[in-house]
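K.L.:
Next input, structure requested:
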Amino acid sequence: MVVSRFLKWIYTAKVAERAAAAAALARAYVNADLPFEDRCAAEAALTFLLDDASSKVRQAMAEALSMSRHAPLHVVTALAADQPEVAGVVLARSPLLSDADLIDRVAGGSSATQALIADRPVVSMQLSAAIAEIGDAEPCVVLLANNGADIASLSFRRMAERHGHVAAVREALIADSRLPADCRHMLLVRIGEALKGSPLVLALMGQARADRLMRDACIKASVTLIDGTQPQEHAALAEHLRLRGDLTASFIVRTLAHGKVDFFGSVLVALTGQAEQRVRALLAGGHDTALQALFAKAGLSLSTHAILIRALKVWREVANGKRVAGVQEVSWLMLKELGGQAAQGELASLVKAIHLDALRENARGHALAIAAA
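P.N.:
As a prediction, this is how the structure comes out:
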């Protein structure tokens, strides 16, 4: 009876009055223990109000129904497809909307709509995948900032591939501890490409020097990246680098000089196709002849074999507690294999550069320690 009078009254009521009444009716529906007949009548009235000419009325309904599991599903679904100011609150909150409903809204919605969905308290892996695949850059940033979002490794890769050129997305991805190592490397490369294409960098250095410096910087950053990579991700990162053509002799020599023996093993597995167990055994205790055969199968030139074996032997001794050494000492011994400071050639220049970098890093650390004392 009350609902009957309500439906007659709304034809003459003002917008503000209709909105307040719609909100009250919606709250009564989801919160009150209404008799069955009154509940059916209230549901009919809410359905009728979906056709109200004012979006403020529908927005008031959306506010009242958006967080309830007891709201009428067909009403919530209709509100979710309404104008942005009406649909937004439902898309952001309603527990009644399924992943299929939300994915449809992601596919057909604006960037603002996608961002609302990405910021829901819980975002499933399937919904995250949809946002990563078709969402704009801003919703992807929102998704990455959402602690309630379950994001698959593939979705991280898709966001890096699609929006890696956008600074805000790069920053959000790099700040996420769940980001796979190969995605981190992809973003490092994107940053390098952006820097070397900067008009300021080109004006200061020229194209050739900028290319060389950025390539060297990316190699150094890639080696540093290994420190933050879980051992179980080594194989995936090595394969990613192989497919990109980044497993160069320069990168491999630098990797072993820095003591990344486990990752060095993953690189050899990727390059040779040998069983991981066999490669690990050779690195742990294989003789020089067997190691040289392994390096040759990996495509490493003969000129690199001696310094790689020298570095490997030192790191074996360090691992076994027979020696204390770091990058500075290892790179010096590698350089001695090539003839010391008088050595010439591209490989010698690389090892010298690694040694000088280690000297500078150690000196910097020493200075900071003195300053802090």
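
K.L.:
from here on, contacts and neighbour counts on C-alpha atoms
P.N.:
OK.

K.L.:
list the contacts for residue 104?
P.N.:
By CA atoms under 8 Å, 6 or more residues apart in numbering, the contact set of residue 104 is empty.

K.L.:
SS state for it?
P.N.:
At residue 104, secondary structure determined by DSSP: H, G, I helix; E, B strand; the rest coil is helix.

K.L.:
Quick check: the gap between it and residue 319.
P.N.:
Noted for residue 104: a distance of 55 Å to residue 319, by CA to CA, to the nearest Å.

K.L.:
Also residue 359?
P.N.:
Residue 359 is 22 Å from residue 319, by CA to CA.

K.L.:
same deal with residue 61?
P.N.:
Counting by CA to CA, the gap from residue 61 to residue 319 is 67 Å.

K.L.:
So these two - more neighbours on which side?
P.N.:
Using other CA atoms under 10 Å, the more surrounded residue of residue 61 and residue 319 is residue 61, with 28 against 12.

K.L.:
The more buried one contacts residue 22, doesn't it?
P.N.:
Yes. When contacts are counted by CA atoms under 8 Å, residue 61 is listed as touching residue 22 (5.8 Å).

K.L.:
Next, the structure of the following sequence, for comparison with the previous one:
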Amino acid sequence: MTLRQFLLSTQTASSERRAEAAAALGRAYCHGNLAPEAAWEAKTALLALLDDGSTLVRRALAEACAASDAAPRPLIVALASDQPEIACLVLARSPVLMDADLVDCAAIGCETTRSAIAGRADISMPVAAALAEVGGAPSLTVLVRNGYAKIGVAALLRIVERHGDDARLREALLARPGIGIEVRHAIAARVAEALSAFGLASGWLSRERGERVHREARDCAALSLSDEAGEAGLARLVSHLRAQGQLNAGLILRAILTLRMPFAETALADLSGLSRARVAGLMFEPRGAGFAALHRRAGLPPLLLPAIQAALSAWREAATGDAEIEGPRLARRMIERALTACDDMPFAESRSLMALLARFEAEAAREEARVHARALADEAERDAIRRVEADERHLSGFLPEAVAIPTPDAISDRLSRVLDGLPDAIIASYRAEQERRQAETAGAVLDGLSDALMASFMASREPVPDSGAAPAVELAPASEPTAEAPMLLAAPSREPAAQDGPALVESLISESILASYRPSHLRLAA
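P.N.:
Model (predicted):
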């Protein structure tokens, strides 16, 4: 079929038939290895189908050519700008689209098309940055959860800045591996901000107190992250805090009073421009002129110098062994020294600093109480474990070893081996005693029967000549019962419910017992 014939046929056919023809032509072009002239005609026909008014035709084109790298680029670019249900098919899979195409589609598209772009397996950093600037929370959540997407730290920070209040997006960010310590701190800051805003909206906090809670929670998050960061991560965190305007004197003072000396060294080195090793040496000699110069060079307020010097002096005493304290107790002593150093200052100047130190002291006291409580709980648990172990050792001297209960088959095998090892005389004596006891038991039963019933029973033992009468009950073969082979009785020929008394008795008593009973019974009757 020529190009003209194909186009003429599509003008008169229904939309469903045109969609089928478009899909077949698209597959033939992408996977049919057509000759150059036929390929040109097929490409022209595909581009002409873009003007078809039916979405079924354009959707069929998108489905046929979306995953092929041989699809005509003009066709894919045009389909990428079509309706969202059609554009998403090519935006999510087409290898023909370049980064510029994806960035343009993200800029002019909707959240549905942006989500399709964000789910691609080849998202580059420029495309991710573009989505971070224009995307909404749904498409950015898809982007963050895409493990194949390459997202830079700047793009992640921009995502947190624009939509950090979305809980699902924060959860997806924290679940993404390797997001960087700066991004984690930004997420923690947004969580603190959200909690402060919630308390303010609920009427639980005033505006001033909410701001202070937000600021202190953000600083505590930064110091907590610094505990698990290496040297490189610590430098990145300090640079991020300085860029965000959060590396202030209060944070440095909190770091010193909570024994986060690596963070304080890195922060002072970043602010002063000195090396970290030089800063560490000056902090170890806080009363010297060098530390005062470092304090001024870092831009810290002069009001903080006496408090920081007093706190670092207490820390130096513990480090050199002059004071054998550590952990929360050392932090409390440093805070107490800082508060004492503020006593000589004018109250108007030191009021805010002493209030801050008082809050630090309360936090240190609570942390010390938590550590002590955890230590007591751990010690109690260890004591309980030691007592249980001691009881087990004590009982092990009295309790026998565990004995396995034999199975019925094992008991039977063991009894058979025991019987095989006994002499024949003992086994014969045992069997005779068993027969005697059985005969005595049957005799006791028969003695309890009435004479009329016995007469009826004896009469039933006589042969009946009538052939129509019910046959007598047959007993088992006349072999003596043994211990290994107990006595077996033949089943009666009639149902037990229909049998009379004598027949039922006869069916339950062996012939040998009856034979031994008759002479004694007749003798007693005479």
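
K.L.:
Could I get the TM-score for this pair?
P.N.:
Aligned and superposed, the two chains score 0.84 in TM-score terms (TM-score structural alignment, normalised by the length of the first structure); 366 aligned residues with a CA RMSD of 3.3 Å.

K.L.:
any idea which element residue 383 of the second structure lies in?
P.N.:
Under the criterion DSSP states H and E, the helix or strand holding residue 383 of the second structure is helix 347-396.

K.L.:
after that helix, next one along is what?
P.N.:
helix 408-420.

K.L.:
Packing partners of whichever helix or strand comes after that next one?
P.N.:
With elements assigned by DSSP H and E, the helix or strand that comes after helix 408-420 of the second structure is helix 424-447. Applying 3 or more CA pairs under 8 Å, 6 or more residues apart in numbering; DSSP states H and E, one finds that helix 424-447 of the second structure makes contact with helix 511-525.

K.L.:
Which residues are in contact with the closest residue to residue 229 of the first structure other than its chain neighbours?
P.N.:
Leaving aside its sequence neighbours, residue 229 of the first structure sits nearest to residue 181 (CA to CA, 6 or more residues apart in numbering; 5.9 Å). If a contact means CA under 8 Å, 6+ apart, then residue 181 of the first structure has 225-226, 229, 233, 236-237 as its contacts.

K.L.:
any idea how far the residue nearest the centre of the second structure is from residue 151 of the second structure?
P.N.:
For the second structure, residue 175 is the residue whose C-alpha lies nearest the centre (CA atoms, centre = their mean; 12.6 Å). Residue 175 of the second structure sits 14 Å away from residue 151 of the second structure, taking CA to CA as the criterion.

K.L.:
now do residue 317 of the second structure
P.N.:
Residue 317 of the second structure is 47 Å from residue 151 of the second structure, by CA to CA.

K.L.:
More neighbours: which of the two?
P.N.:
Using other CA under 10 Å as the criterion, residue 317 of the second structure and residue 151 rank with residue 151 on top: 21 against 15.

K.L.:
Name the SS class of residue 204 of the second structure, please.
P.N.:
Once three-state DSSP is applied, residue 204 of the second structure turns out coil.

K.L.:
That one - how many residues pack around it?
P.N.:
Residues lying near residue 204 of the second structure (other CA under 10 Å) number 12.

K.L.:
And it, what's its match in the first structure?
P.N.:
Residue 204 of the second structure maps onto residue 204 in the first structure, with residues paired by TM-score structural alignment.

K.L.:
how much space between the closest residue to residue 249 of the first structure other than its chain neighbours and residue 206 of the first structure?
P.N.:
Closest residue to residue 249 of the first structure apart from its sequence neighbours, by CA to CA, 6+ apart: residue 300 at 6.7 Å. Between residue 300 of the first structure and residue 206 of the first structure the computed distance is 32 Å (CA to CA).

K.L.:
quick one: which of these two has more around it?
P.N.:
Neighbours were counted for residue 300 of the first structure and for residue 206 using other CA under 10 Å; residue 300 has more, 19 against 13.

K.L.:
Now the two most distant members of the contacts of residue 181 of the first structure.
P.N.:
Within these, 225 and 236 form the most distant pair, 13.4 Å apart (CA to CA).

K.L.:
Could you list the residues in contact with the helix or strand where residue 216 of the first structure lies?
P.N.:
Element membership for residue 216 of the first structure (DSSP H and E) is helix 207-227. Contact with helix 207-227 of the first structure is made by 181, 184-185, 188-189, 192-193, 195-196, 201-202, 234, 251, 254-255, 258, 260, 263, as judged by CA under 8 Å, 6+ apart.

K.L.:
who touches residue 71 of the first structure in this structure?
P.N.:
The contact partners of residue 71 of the first structure, taken as CA under 8 Å, 6+ apart, are 29-30, 65.

K.L.:
any idea how far the aligned partner of residue 80 of the first structure in the second structure is from residue 411 of the second structure?
P.N.:
Aligned counterpart of residue 80 of the first structure in the second structure: residue 80 (TM-score structural alignment). Plainly put, residue 80 of the second structure is 82 Å away from residue 411 of the second structure if you go by CA to CA.

K.L.:
Same drill for these two, tell me which one is more crowded.
P.N.:
Set residue 80 of the second structure next to residue 411 and count neighbours by other CA under 10 Å: residue 80 wins out with 27 against 12.

K.L.:
name the element the closest residue to that one other than its chain neighbours belongs to?
P.N.:
The shortest distance from residue 80 of the second structure to any non-neighbouring residue, by CA to CA, 6+ apart, is to residue 87 (4.3 Å). Assessed by DSSP H and E, residue 87 of the second structure sits inside helix 84-91.

K.L.:
Right, I'll leave it there.
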